[in-house]
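[1] My questions concern the predicted model and sequence given below.
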Amino acid sequence: MNAFGSVRLSYQDETPADRGPRGELWARCSQSRTAAGKPTGKPQWRLVNAIRQRETMEQLRCQVGFCPAETDQGYIFLAGAAEDASHGAGEPVRTAQPPVCLTHLRPAIELCPHLRKGHVAFRARATSAWGVIGSRYRLTATGLEPLPAEDDDAPVAYGHPQLGWFLASQLVRELRDYEVVNLDDLVPTT
C-alpha cells in the first residue's frame, strides 16, 4: 500500500532503492561494480540488466563505458533501422536504449547484433524520462498473476493508472528537439 492508501505491487522487504522517483517498482538484479562504483563487464545486449539500464538512462551515461554521454550538441541515441520508420518526422521518439558517447559509438554498433543489421542515430538536445517497460501484474482471488507476456514490450507512461501494478525493467526516454545524424559526421571511420 502506498502513502495514499492505494494497493500496489511491492516487495515484502522493500527498500527505497526498489522504487524510482515516480513510485515505480523496479526489478531486482545483481551487478558487479568497481571500487569507484562503476559497473564492470561488457553489456550483454539481449540480457538487459535493469539496474545498469536504469542508471545509464537516469544519469544519461554511455551504455558501453558508463562515462558521461553528453556531447557539445546533445546526446546520441542509437536505434535499429526499422525503428526509424515507426515514427513520423518531428514526432517525439521513445527509446529504452541508453545514450552512447562519441568514443563508444562504433563499438556499440559492433557489439550489438541488432544494430549491426542496420541502425539510425538520433542527436537529441532535449530528452526526459517518459515511462518504463517491464511486466504487468494483477491481483486475483488467489494472489498475484502476471498478465500475458506479449504485453511486456509495451511501454507504460508515468502517470498511467496501472503503474502501481508494474514491475519495471527498463526506463524509457522521450527524445524531443532531435535530428537524425550520420555517424560518419560524428566519428570519422579510421
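    Good, I have the coordinates.

[2] contacts, neighbours, all on C-alpha from now
    Noted.

[3] what about the longest strand in the protein?
    strand 119-140 (DSSP state E).

[4] residues in contact with the closest residue to Arg136 other than its chain neighbours?
    Distances taken as CA to CA, 6 or more residues apart in numbering place Phe166 nearest to Arg136, at 4.5 Å, with adjacent residues excluded. Applying CA atoms under 8 Å, 6 or more residues apart in numbering, we find Phe166 in contact with Leu9, Glu24, Leu25, Gly134, Ser135, Arg136, Tyr137.

[5] What is the neighbour count of the first one?
    If I follow you right, that is Leu9. Here the number of neighbours of Leu9 (other CA atoms under 10 Å) works out to 19.

[6] alright, now check it against this:
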Amino acid sequence: MTAPGPRPPRLLPVPAVALWSDQTVHVPQLRLGSQGIYSTGPEMRDADGLLWPQVFGPETGEPLYAVMDPLKQRRAMEEFRCQVGMGPATRTPLGVLWALPLLRGTDEDPPRDWEKGVLTTEPPVCLAHARVAVRKWLRLKEGYAAFFVQEAELYAIKGTFYPPPPIGAPPFRTTRRLDDPEARLMVADLLVRRLKKATPIDLSDPDLTRDAAPCNRLSREKTS
C-alpha cells in the first residue's frame, strides 16, 4: 500500500489591493498649469481633484505582494474596505480593524504616538481576512500589531512630486497633506489616513475570529 503524499498547502486568497505582474502602473505625460499638473490625455482624479496614475492590464501572472494597486488602495482607504476581500472592514463599537507593521522603536522607526495620530497607507481589514494580510504583505510578515481604531481621518497622499520651474529639479517621492496646495503638483499612488484612539487586540485569539465571515461573502449576500 502506497503511503499518502504530503498534503498540499492550503491556498489563501490574494489580497485584493495587490498589483499583478501582468499589470502596469502608467503615469501619462504631464504639463504644468495654473492649478497644478495635468495630462493632455485621459486623467484619473479623485474627489479632491488630485491626480492618480492609470492601471492597465489583467489581474494575471503573479501577485506582487509587496506592491499595492494605487487605485484599489485608494478605494479601500476611502470606503473602509478590507484590503484582502474588498468587502466592508470589520467595525465594532471600538472602531475599525487595522493591522499595522510592528515598529522597532528606533529613530527611523519610532514608537507610535496615538495622541498625535498614526499615519498609515495600510488599508483596514476584516477579521476573517486579517490572517491573510499578516501572512502575505511583506511589512506585516515581519511583525504586526492589530487595533480597533475609532478615528481614521483621510489625511495625506504619497506619491511623486514634480517641482515647477524655475527650480528645474527632478521629480521625487514625498508625502503631502490633502489640504496642502503643493499636492496639486503630485501624482499620488497611496492614500494616507491618520489613526487615533486605538484599542489593541490579539488576532491569534480564537474567540475573536471563530464566527467571523469573510467580508466579500457578506457583500455578495447583501446584493443577492
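    Received, thanks. Keep in mind that this is a model prediction, so the values were computed, not measured.

[7] returning to what we had before: by neighbours, which of the contacts of Phe166 of structure 1 wins?
    In the contacts of Phe166 of structure 1, the most neighbours by other CA under 10 Å go to Leu25, 25 neighbours.

[8] if I look at that one, how far off is Thr15 of structure 1?
    Computed as CA to CA, to the nearest Å, the Leu25 of structure 1 to Thr15 of structure 1 distance reads 10 Å.

[9] coming back round to it: what range in structure 2 matches the longest strand of structure 1?
    Matched against structure 2 by TM-score structural alignment, strand 119-140 of structure 1 falls on residues 144-165.

[10] So what's the gap between that stretch and the chain middle?
    Centre-to-centre, stretch 144-165 of structure 2 and its host chain are 9 Å apart (CA atoms, centre = their mean, to the nearest Å).

[11] Same question for stretch 105-116 of structure 1.
    Relative to where its chain is centred, stretch 105-116 of structure 1 has its mean C-alpha point 17 Å off (CA atoms, centre = their mean).

[12] What are the boundaries of the helices in structure 1?
    Taking DSSP state H, the helices of structure 1 run over residues 50-59, 81-84, 105-111, 113-116, 183-186.

[13] Go through the fourth one and flag the buried ones.
    The one in question is helix 113-116 of structure 1. Leu115 (16 or more other CA atoms under 10 Å).

[14] picking up where we left off before, output the contacting helices and strands for the longest strand of structure 1.
    strand 75-80, helix 81-84, strand 143-146, strand 156-157, strand 166-181 (3 or more CA pairs under 8 Å, 6 or more residues apart in numbering; DSSP states H and E).

[15] Can you add distance to Arg123 of structure 1 and give those back as CSV?
    Converted to CSV, these look like this (distance: least, CA to CA, whole Å):
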stretch, distance to Arg123 of structure 1
strand 75-80, 5
helix 81-84, 13
strand 143-146, 37
strand 156-157, 22
strand 166-181, 5
